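J.: What follows is a protein structure lacking sequence information:
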């Protein structure tokens, strides 16, 4: 409570009463007006680049058609397209290929760990409910994974990545994760520096939990050094990355203009907040009327009301010095994390696929949405707990767990991290067919969890955005490829 009386905290006056407000003392924006100033590339579309992209897409289409005659070549090509960030151009072709692979179930390469694990991962991450039993053949008579698998680096990496798409009670993947991660760490000491770096990158955070657009930038740097690289794919990946980056930069510039206007006029704390929120909603409503999407506006308003109620609940906890049990805490804090609101906003931007039924579903806070919000909330709390409690803050999941189970802060963080890992299994389960909404509508929630993994991997990258967060933003929105 000391932070409430801090002389450095911002204050406002209501009549004769002065209210001292706590301050998080966030550092200033690391970007300033960077995104307000358009570059020449932002203003003038490069027709030649777009024509070259279309030419390359035709060539890749032909490659996909030819690869359909060789199952191993086909899954390798699909994996490469996905990791280079250009698979979205070939959704129809890849969708048909994966359905064909799924229908085939077993092929002559089933004793090849790399192929079996890659095939499994590609299908699972697209929602196909393939069985984990395909990995039983890689165990010996004692029920352990065969020792000779450890000499197969690509196979071990492939199994490691596949194990992160498991659901609860798939014990074979828990065993696979321990087996692969332990042996891969040992193998790193005997690999070339480039291979060791690739293995280290996977062990740091598996592909399934990474934000794909940022991972694309990393994989391009790896792929360009591979002797077996296909230059057509590399060129398309670089050109496409630059084009998508331009779209993001234009959008960020427009948002920055709006925010800049708000920052310049902050005379009073709450009045400005409500006035600008009202202006924002009026602008959104006008746009939705033009696009005949006014029915979606209702869901956005309701979600904001739910968010404000969650904030009010947390304020009551703080003012009363109340430390709830973990389950009670999560019921409110997973909403106050704002992540469920992000899901609704994402749906509104996804066009006709986000039907009334889909919006009804996502605003009901289904298990997939709850799971992604819980991951975000817990990872934030684990990394920001000390900083937030120091300045005065509602009890986090760390304090709630410590009090409820009478354990140390270190033990509480370990248990909460384990909850994060188990909640990922719930996310994987909720993405398996049949799903209540079309598969693309599941991805915003999965990406929320991925964003949380990236942001809070080593620190509170949201509060301290001058380190890794700045590097990731620069990689995504500033650094371009010369092609």
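T.: Noted; the coordinates are in hand. Note that this is a predicted model, so its numbers are computed, not measured.
J.: For the rest of this, base every contact and every neighbour count on C-alpha atoms.
T.: Fine.
J.: Now do the strands in this structure.
T.: All strands of the chain, identified by DSSP state E, fall at 11-14, 17-20.
J.: For my notes, please list those in TSV and give mean neighbour count and distance to residue 411 for each entry.
T.: What follows is these, written out as TSV (neighbours: other CA atoms under 10 Å; distance: least, CA to CA, whole Å):
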stretch	mean neighbour count	distance to residue 411
strand 11-14	11	38
strand 17-20	12	35
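J.: Mind checking the ones you listed for the one nearest to residue 298?
T.: When these are ranked by distance to residue 298, counting by CA to CA, first place goes to strand 11-14 at 33.1 Å.
J.: If you count contacts, what does that closest one end up packed against?
T.: Of the remaining helices and strands, those touching strand 11-14 by 3 or more CA pairs under 8 Å, 6 or more residues apart in numbering; DSSP states H and E are strand 17-20.
J.: coming back round to it: to residue 397, which of the strands of the chain lies closest?
T.: If you check each of the strands of the chain against residue 397 by CA to CA, strand 17-20 wins as the nearest, at 26.1 Å.
J.: Check it against this one:
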């Protein structure tokens, strides 16, 4: 299935126009923000950049005088999250009104509805250095969710586990889209137009990715000129590195025919590389638990530095910062549950095409 296919292209355009109509129909700030949030999680943000900007510009302009934002912790958290995710400069003041009193984080606020707590948890991962209130809020939110999880089941428990495992800000979005489509279609507020668009868009993009992988997996230098320019650059770089590595090994070890083996396998055997956990345990003479906590703290601090760059208006540098943040997300996803890159059975799989016979016929 390709976007070049006239039928699918026409269907995509029609459904995009249908969702754009939702922005006109919705009058409430909360409904518009939830629409923007769903569009982003469903992988459709690129189709609605203008509409999203209009919503967020309006929210930012009226935020200080908007009583609903000031009085609703869920709306305030959602507003803060979306503004920061889209690069707007926004302080933690509106959240502090709910979270802090006399210099202390209010535990009571983080014992409310699960919906509120989840949104506060998402906000806490958008903190920059020095925003200690969000760090404290994260600790209390996790504790509150852990206690409440004993009384949860079904979709709600699944949503909580997903959020606690890895926040959306740290995830590679493409690997999360199919999960969110599954989750979204079970919601009582689900909009069928938006859901159908998400499924169609997912299939189109995934089919394109699969076709690119097929082309790249051939690694035939004779046909490189038939590839798109951006793929030729990637292929040529990989081909050059492979050839240079093979030549160097052959010179040093006086071996022949190294190149064919490199083309089949560029991976070292498992167990050769010491993990960061083992290195730190040995160097500092500490337990594995202490080591893991130390590394988690390093990761949190690194993300705060990344956030500082992401949420600063740098004009032409924004694309580079976005690429750097995505590289961090890829690394985090690959190693979240161990070595997901070298060990191939960690459950890290590419999402498959969405199969829905009724919608895709």
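T.: Structure received. Just so it is clear, the structure is predicted and the values come from calculations on it, not from any experiment.
J.: on that earlier part again, adding distance to residue 80 of structure 1, write the strands of structure 1 out as JSON lines.
T.: JSON lines is the format used below for those (distance: least, CA to CA, whole Å):
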{"stretch": "strand 11-14", "distance to residue 80 of structure 1": "55"}
{"stretch": "strand 17-20", "distance to residue 80 of structure 1": "55"}
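J.: State the distance from residue 137 of structure 2 to residue 301 of structure 2.
T.: With the distance defined as CA to CA, to the nearest Å, residue 137 of structure 2 ends up 16 Å from residue 301 of structure 2.
J.: ok, the two, which is more surrounded?
T.: For residue 137 of structure 2 and residue 301, the more surrounded residue by other CA atoms under 10 Å is residue 137, and the numbers stand at 24 against 15.
J.: Translate that one into the numbering of structure 1.
T.: The alignment partner of residue 137 of structure 2 in structure 1, by TM-score structural alignment, is residue 176.
J.: so who does that match touch?
T.: The neighbourhood of residue 176 of structure 1, defined by CA atoms under 8 Å, 6 or more residues apart in numbering, consists of 145, 159, 160, 163.
J.: same deal with residue 216 of structure 2?
T.: Residues in contact with residue 216 of structure 2, defined by CA under 8 Å, 6+ apart, are 231, 235.
J.: let's see 10 Å
T.: Contacts for residue 216 of structure 2 (CA atoms under 10 Å, 6 or more residues apart in numbering) come out as 210, 224, 227, 231, 232, 234, 235.
J.: again with residue 18 of structure 2
T.: Listed by CA under 10 Å, 6+ apart, the contact set of residue 18 of structure 2 reads 12, 193, 194, 197.
J.: Among those residues, name the buried ones.
T.: Neighbour counting over these (16 or more other CA atoms under 10 Å) leaves 12, 194, 197 as the buried ones.
J.: who's in contact with the most centrally placed residue in structure 2?
T.: Within structure 2, one residue has its C-alpha closest to the average C-alpha position: by CA atoms, centre = their mean, that is residue 171, at 3.1 Å. In this structure, residue 171 of structure 2 makes contact with 326, 328, 329, 330, 331, 332, 333, judged by CA under 10 Å, 6+ apart.
J.: from memory residue 326 of structure 1 sits against residue 396, does it?
T.: Yes. Taking contacts as CA atoms under 10 Å, residue 326 of structure 1 lies within contact range of residue 396: 9.0 Å.
J.: what's the overlap in contacts for these two?
T.: In the contact map built from CA under 10 Å, 6+ apart, the residues linked to both residue 326 of structure 1 and residue 396 are residue 402.
J.: Counting neighbours around each, name which of these two comes out higher.
T.: Each of residue 326 of structure 1 and residue 396 had its neighbours counted (other CA under 10 Å), and the higher figure belongs to residue 396 (25 against 18).
J.: Nearest residue to that one in space, please, no chain neighbours.
T.: On the basis of CA to CA, 6 or more residues apart in numbering, the spatially nearest residue to residue 396 of structure 1 that is not a chain neighbour turns out to be residue 381, at 5.9 Å.
J.: residues in contact with that neighbour?
T.: 375, 387, 388, 395, 396, 397, 398, 399, 413, 416, 456, 460.
J.: Next: residue 109 of structure 2.
T.: Under the criterion of CA under 10 Å, 6+ apart, the neighbours of residue 109 of structure 2 are 73, 98, 99, 100, 116, 117, 120, 137, 140, 141.
J.: Ok, residue 72 of structure 1 next?
T.: With contacts defined as CA under 10 Å, 6+ apart, the neighbours of residue 72 of structure 1 are 107, 108, 109, 114, 115, 116, 118, 119.
J.: likewise residue 277 of structure 1?
T.: Residue 277 of structure 1 neighbours (CA under 10 Å, 6+ apart): 271, 283.
J.: how close does it sit to residue 379 of structure 1?
T.: In this structure, residue 277 of structure 1 and residue 379 of structure 1 are separated by 28 Å, where distance is defined by CA to CA.
J.: can you check residue 200 of structure 1 too?
T.: When distance is defined by CA to CA, residue 200 of structure 1 is 22 Å away from residue 379 of structure 1.
J.: same question, residue 465 of structure 1
T.: Distance from residue 465 of structure 1 to residue 379 of structure 1, counting by CA to CA: 16 Å.
J.: Neighbour count: these two, which is higher?
T.: Ranked by neighbour count (other CA under 10 Å), residue 465 of structure 1 and residue 379 place residue 379 first, with 26 against 20.
J.: Any buried residues in stretch 310-319 of structure 1, and which?
T.: Here stretch 310-319 of structure 1 shows 310, 311, 314, 317, 318 as buried, counting by 16+ other CA under 10 Å.
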